[in-house]
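A.B. asks: 3D, please:
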Amino acid sequence: MNFKVPRGTQDILPAESWKWQRVEAIIREVCDMYRYKEIRTPIFEQTELFQRTVGDTTDIVTKEMYTFKDRGDRSMTLRPEGTAPVVRSYVENKMFGYPDQPVKLYYQGPMFRYERQQAGRYRQFVQFGVEAIGSADPAIDAEVISLAMEMYKRVGLKDVKLVLNSLGDKESRTAHREALVAHFTPKIDELCSDCQSRLAKNPLRILDCKVDREHPLMATAPSLTDYLNEESATYFEQVKRYLGAIGIEYELDPNLVRGLDYYNHTAFEIMSTADGFGAITTLCGGGRYNGVAEEIGGPPSPGVGYAMSIERLLLAMEAEGKSFTEDAQLDVYVVTLEKAAHEKGFALLQQLRNAGIRADMDYLDRKMKGQMKSADRFNAKAVIVIGEDEVNNGVVQVKNMADGTQEKITDATVIDTLLEKLR
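C.D. replies: Just a heads-up that it's a prediction; the model follows:
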């Protein structure tokens, strides 16, 4: 039987994994600069956690979650997103009692959604996200957005734009909900079955429909920003002023609602404008989610955050022709010519590594020509050659691969000599 990688997943091979490592290093650098600390949560959680927070009318909950019963007959779900687990941990571990608020956290790891595979979208994907929990200051909204923009700047992306909207507070959304119901009801039969069921449960979700997004009713739907009360409108204006103060440009989109029910007030997406990136341009999205902590039994703890797909970040870099430089050059390759030399070379190899020198050798008993070809493929800076004479005389031959020069060095001084040459 031939086994293959499951549909909607991928193997990240060494030729690509170093790029992921570079992105992850940038993530750590930027988060450290903004004072966001890493949190690691389980890959699976109680199903109800996502039902209560993400929303039981969202596509994620109704169609995309990987849910299973464990041996205790408890319903568990592979995490489809990162915010709910982080807030659960915030509440469970009483982080709301920390003296410094908001608590600034970041996470990265695999998420799981059963959706149709597309370019840059997988059923298992790697997500990076930040959460700032414990402050209702609109400046934190702007900080979270600036962190996202800084991340894309650090990897060299230029063709990106920030799209912004306000979903308002509960009062504003109730007024908007009534207007949406009145707008869609007369022609609801023209929309898909999901939209028809959402009309009664959560009409705002209709605006996020992937099937009917081009329907004329969508373009003429009441704008949420027209129903913002004074408090919500003031909050949104403050967020925009903070963004302006730090020079971040944005576009307003009154139909931007995001795909999760927990969002309120600020909602945003960062999109790629690069030619050839694809029909789905969103790179990351997020917003404010006041009320989530209370929904799962915690005290009032306003939060704001965002999440980005590492796969789509790398895809955007490719679309813009951006790339990292791989530092794959080997310092030293050890070539051995017979069994005793192989034993000596193996011991020397460990000494080189202990000294911080990147080194390797042959394990296939190849002739000298084959070993030298390997040294070339690894782009080795130097080659150590050990044969019978070298074993008997306590020396090694060191060849500089850049200029072809070769010299004999004693076993006792080879490490120090190489360190000096490599330096």
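
A.B. asks: switch to C-alpha atoms for all contacts and neighbour counts from now on
C.D. replies: Will do.

A.B. asks: Can you tell me what sits against the helix or strand residue 383 falls within?
C.D. replies: Per DSSP states H and E, residue 383 falls inside strand 382-386. Residues outside strand 382-386 that contact it (CA atoms under 8 Å, 6 or more residues apart in numbering): 331-337, 341-342, 345, 375, 396-401.

A.B. asks: Show the subsequent helix or strand relative to the helix or strand hosting residue 335.
C.D. replies: Using DSSP H and E, residue 335 sits within strand 332-336. Once strand 332-336 ends, the next helix or strand along the chain (criterion: DSSP H and E) is helix 339-354.

A.B. asks: so that next one versus strand 382-386, what angle?
C.D. replies: 150 degrees (axes from the mean of the first three to the mean of the last three CA atoms, to 10 degrees).

A.B. asks: and the helix or strand hosting residue 152, which residues are buried?
C.D. replies: Using DSSP H and E, residue 152 sits within helix 138-154. Using 16 or more other CA atoms under 10 Å as the burial criterion, the residues of helix 138-154 that qualify are 138-149, 151-152.

A.B. asks: I'd like the structure of this one too, to check against the first:
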Amino acid sequence: MTILDKFKALQGAYETVQSAGHDPFTVCFDEVLSPSEAVLKGKRVILLGTNNYLGLTFDSSCVDKAVEALMQAGTGTTGSRIANGTYGNHAELERRLAAFYGTRAAMVFSTGYQANLGILSTIAGRGDHILIDADSHASIYDGCRLGHAEVIRFRHNDPDDLARRLSRLKDAPGNRLIVVEGIYSMLGDTAPLKEIAAVKREWNAHLLVDEAHSLGVLGSNGRGLVEQAGVEADVDFIVGTFSKSLGAVGGFCVSNLPDFDVLRIACRPYMFTASLPPSVIASVTQALARVQEDPGLRARLNINAQRLYHGLEAEGFILGPQVSPIVSIRMPSTEVAIAFWNALLGAGIYLNLALPPATPDNAPLLRSSVSAAHSGTQIDTVIATITAIGSELGVIAPRSHRPDMTEERQGDLLGEVLWQPGQGQRHNHAPVTGNPL
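C.D. replies: Below is the predicted model:
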């Protein structure tokens, strides 16, 4: 017996994945050529699982700003924000984030995971109650575990169930904090945020929205679902990450609460972690400016998301409940999902293999994330390749056995409205571990 014996079942499941071919935990690219293409074992592959929604990882202005800061301020701060880890550009990025969201204050964390971990474990304490969507990201679950509040899950995207659970706390002391996400990372559906905000007001709760996958994607100014749903005045905390649309690494929280800055001396994951290198801060600051200056990035992302979603839908695949940059295909079994993912990688397409228990309803998924940087030709190549492999593996019927899709059903891809809040499919069960991406 060793202290690691408790992980034998997990190791067995991992070995099953490894034995089927490629190992998703050790996929190592020889070279990343662009936001949409890389080289893997000498072969060019289309990148379709990187969350690089706006394609800013190779944006020349972001790269230039990062290089300039690297040369001026060195490779890192070597300290936490309360020690020696606050430079002028850290404070400037926080001012820019607060201005972008129209809030009083902002805090920058070293990762998006750490932002949820720090904020959730700090703002809700013993005697308080956190109500989280059942499909929440792993960082939300972990942040709740680290704190001392009572944690209550409500059914995914179900404001009525949220209200019922709040009603049971009617006479209980303590604060209530509701936690939802803008776009959920596994199926790409959005929260019914207007309805959730109404429940929040009715029960005098606080509301935190994690916009990790919706920053730069939703809203007329790219501020996320909170902006698109028109509920910015109802949201007390917005958490996000720099590792998706902003093309780098890091996280943040913004808030209009007047005493928000006290968290700088109360939040342990903020206080005791080294701050982000100045080069990362510089690239993120520029990426935020690109989001504000170039709405065409969101427009191209919109078109690509529709093209992939509707293309796969037309071929007979079962997808998430609504169009978004996250396009996930439901698989009939874990074994088929693993075989499908390996076949796609062999055919030059990289996307994410998502397996239970870290998926809604414990359904295995092939998860893709579209970028504004993808070309129409790349999207069409992906659709054709996925269709061919899907037919071969029996996930969909061969084309000769499928009816033609009518012009009416195909619709006008460029004119369709995307990502209307409140249209998400409801799931009655969700993993305790939380979604990983």
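
A.B. asks: Can you pull the TM-score for these?
C.D. replies: Scored against TM-score structural alignment, normalised by the length of the first structure, the superposed chains reach a TM-score of 0.29; 197 aligned residues with a CA RMSD of 6.7 Å.

A.B. asks: And the next helix or strand past the helix holding residue 152 of the first structure?
C.D. replies: That would be, after helix 138-154 of the first structure and using DSSP H and E, strand 160-166.

A.B. asks: Isn't residue 106 of the second structure up against residue 99?
C.D. replies: No. With contacts counted by CA atoms under 8 Å, residue 106 of the second structure stays clear of residue 99, the gap being 9.1 Å.

A.B. asks: what about those two, which has more around it?
C.D. replies: residue 106 (25 against 14; other CA atoms under 10 Å).

A.B. asks: For my notes, confirm the more buried one occurs in a strand.
C.D. replies: Yes. When DSSP: H, G, I helix; E, B strand; the rest coil is applied, residue 106 of the second structure is found to be in a strand.

A.B. asks: Pull the contacting residues for residue 147 of the first structure.
C.D. replies: Residue 147 of the first structure sits next to 30, 31, 34 when contact means CA under 8 Å, 6+ apart.

A.B. asks: ok, and the most crowded of these?
C.D. replies: Result: residue 31 is most packed of these (other CA under 10 Å), 19 neighbours.

A.B. asks: quick one: residue 293 of the second structure and residue 283 of the second structure, what's the gap?
C.D. replies: 15 Å (CA to CA, to the nearest Å).

A.B. asks: where exactly do the strands run in the stretch 101-250 of the second structure?
C.D. replies: 105-109, 129-133, 150-154, 176-181, 206-210, 237-241 (DSSP state E, counting those that start in this stretch).

A.B. asks: scratch that, the stretch 101-250 of the first structure
C.D. replies: Using DSSP E, counting those that start in this stretch, strands in the stretch 101-250 of the first structure cover 103-112, 124-133, 160-166.

A.B. asks: Adding mean neighbour count and distance to residue 272 of the first structure, write those out as CSV.
C.D. replies: Formatted as CSV, the strands of the stretch 101-250 of the first structure follow (neighbours: other CA atoms under 10 Å; distance: least, CA to CA, whole Å):
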stretch, mean neighbour count, distance to residue 272 of the first structure
strand 103-112, 21, 21
strand 124-133, 23, 17
strand 160-166, 22, 5
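
A.B. asks: Mind putting those into CSV with distance to residue 200 of the first structure?
C.D. replies: Below are the strands of the stretch 101-250 of the first structure laid out as CSV (distance: least, CA to CA, whole Å):
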stretch, distance to residue 200 of the first structure
strand 103-112, 28
strand 124-133, 31
strand 160-166, 22
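
A.B. asks: Compare those and give me the one nearest residue 76 of the first structure.
C.D. replies: Nearest to residue 76 of the first structure, of all those, is strand 103-112, at 12.8 Å by CA to CA.
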